[in-house]
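Participant: What follows is a protein structure lacking sequence information:
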């Protein structure tokens, strides 16, 4: 899909302004229809938990790891954040189990949805309307922020199937090599916040984009905390995604546990990005 700058701007303007998130309806019918026809905005889709699981597994099986790894690389110099996102969603879904909604001990939310203790998805037992537009916005704006959400994973990979990513360039390899070098050389107690600041010197980006990039590197196992693994190696159920007692740490799982002492998982680098594997 070729980028349509007008449609993309309609999508971004629907949710974001210089003051941050917008609330309420901010888009007219004509603009919505233009963005919908261009493939950036969508009508609501009715899906249940089991529908989402089935669609995620189906699209995962149609995509190869090299496709998403190369797209991630190509995003580094081009700032094509929507392409960067796919590696996170593919990693999350790599060992995603086929399962029905498994109700946890928390019971239903006041509004009715149940939280599946296996995948973490909030859902009614029967189908409900799913808003894909906010997911599309987050994908284009930051490279996704809900990579542990099966609905986002399906949507992201389904959109990626329609893309035509450029091939990675030597500049892309160099950028990732520098990120790996920085992550490998941080002090033992450094946390992801320190890494986010440091890599700002080597990649054109803002802080929110760098956070997503780091979380994707955690999902695929490049940044592997001690005693935990990325989703590309094994699926960790929602009920077992533990978090540190430090409530100021708002990173996603598993990179929330990463420290400088963990460094970089060279096996994952060699698997995903063999061109820069000799680090």
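Facilitator: Good, I have the coordinates. Every value quoted in this text rests on a predicted model; they were computed, and no experiment measured them.

Participant: alpha carbons only for contacts and neighbour counts from here, please
Facilitator: Will do.

Participant: Looks like residue 130 contacts residue 49 (just checking).
Facilitator: No: assessed by CA atoms under 8 Å, residue 130 is found out of contact with residue 49, at 10.8 Å.

Participant: another structure for you, compare them:
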């Protein structure tokens, strides 16, 4: 949402807006429906369910309703090891996902590690050099490219390779306080 364009809902030329007409700028739909079930699904699912403004809104609302907590020293140490793993990887995103399970005290399952890596992609910390980074430019994630039709990874993490490295500018923007 950092790079989300400030705009009014806009449908294709000569189209009449409806609940099934996506916006030509952001790809989202005109109506947002918020229910308690939507927010619970977000919390139970561990993250973004789909790429829509509604999901971003529900997610932020759900997270903001949780009691705040500060990372402990061990958490920051784990984060440093995750970043080091990403910086030194030469493999694919799946290879890194597997390597992360070897970090001491980092209790996570495959799905949680995938969501973590995808989140780092959304933040622009991970981005494939030959693709647009959501950190610097708005990307319509509901219509983003995929490496294959059967890939279960979301853009841009789907295209990331270890040789792409880590975007230090984005890393410092989002997590600089924890890297000192």
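Facilitator: All right, it came through fine. This is a predicted model, so every value here is computed, not measured.

Participant: Distance check, the aligned residue in the first structure for residue 100 of the second structure against residue 178 of the first structure.
Facilitator: In the first structure, the residue matched to residue 100 of the second structure (TM-score structural alignment) is residue 199. Using CA to CA, to the nearest Å, residue 199 of the first structure is found at 8 Å from residue 178 of the first structure.

Participant: quick one, which of the two is more surrounded?
Facilitator: Neighbour totals were compared for residue 199 of the first structure and residue 178, and residue 199 leads with 22 against 18 (other CA atoms under 10 Å).

Participant: quick one, what contacts the equivalent of residue 129 of the second structure over in the first structure?
Facilitator: Alignment note (TM-score structural alignment): residue 129 of the second structure maps to residue 226 of the first structure. Counting by CA atoms under 8 Å, 6 or more residues apart in numbering, residue 226 of the first structure makes contact with 257, 258, 262.

Participant: same thing with residue 35 of the second structure?
Facilitator: Residue 35 of the second structure makes contact with no residue under the criterion CA under 8 Å, 6+ apart.

Participant: Residue 218 of the first structure belongs to a helix?
Facilitator: Yes: counting by DSSP: H, G, I helix; E, B strand; the rest coil, residue 218 of the first structure falls inside a helix.

Participant: Could you measure from the residue lying farthest from the centre of the first structure over to residue 130 of the first structure?
Facilitator: Going by CA atoms, centre = their mean, the residue of the first structure most distant from its centre is residue 30, 30.1 Å out. Using CA to CA, residue 30 of the first structure is found at 22 Å from residue 130 of the first structure.

Participant: Which helix or which strand is home to the match of residue 129 of the second structure?
Facilitator: Using DSSP states H and E, residue 226 of the first structure falls within no helix or strand.

Participant: if we can go back for a sec, okay, residue 130 and residue 49 of the first structure: which has more neighbours?
Facilitator: Taking neighbours as other CA under 10 Å, residue 130 of the first structure and residue 49 compare with residue 49 leading, 25 against 15.

Participant: Was I right to think the more buried one contacts residue 123?
Facilitator: Yes: under the criterion of CA under 8 Å, residue 49 of the first structure makes contact with residue 123 at 5.7 Å.

Participant: The longest helix seen in the second structure maps to which residues in the first structure?
Facilitator: Looking across the second structure with DSSP state H, the single longest helix is helix 73-88. Counting by TM-score structural alignment, helix 73-88 of the second structure pairs with residues 170-185 of the first structure.

Participant: Fine by me, thanks again.
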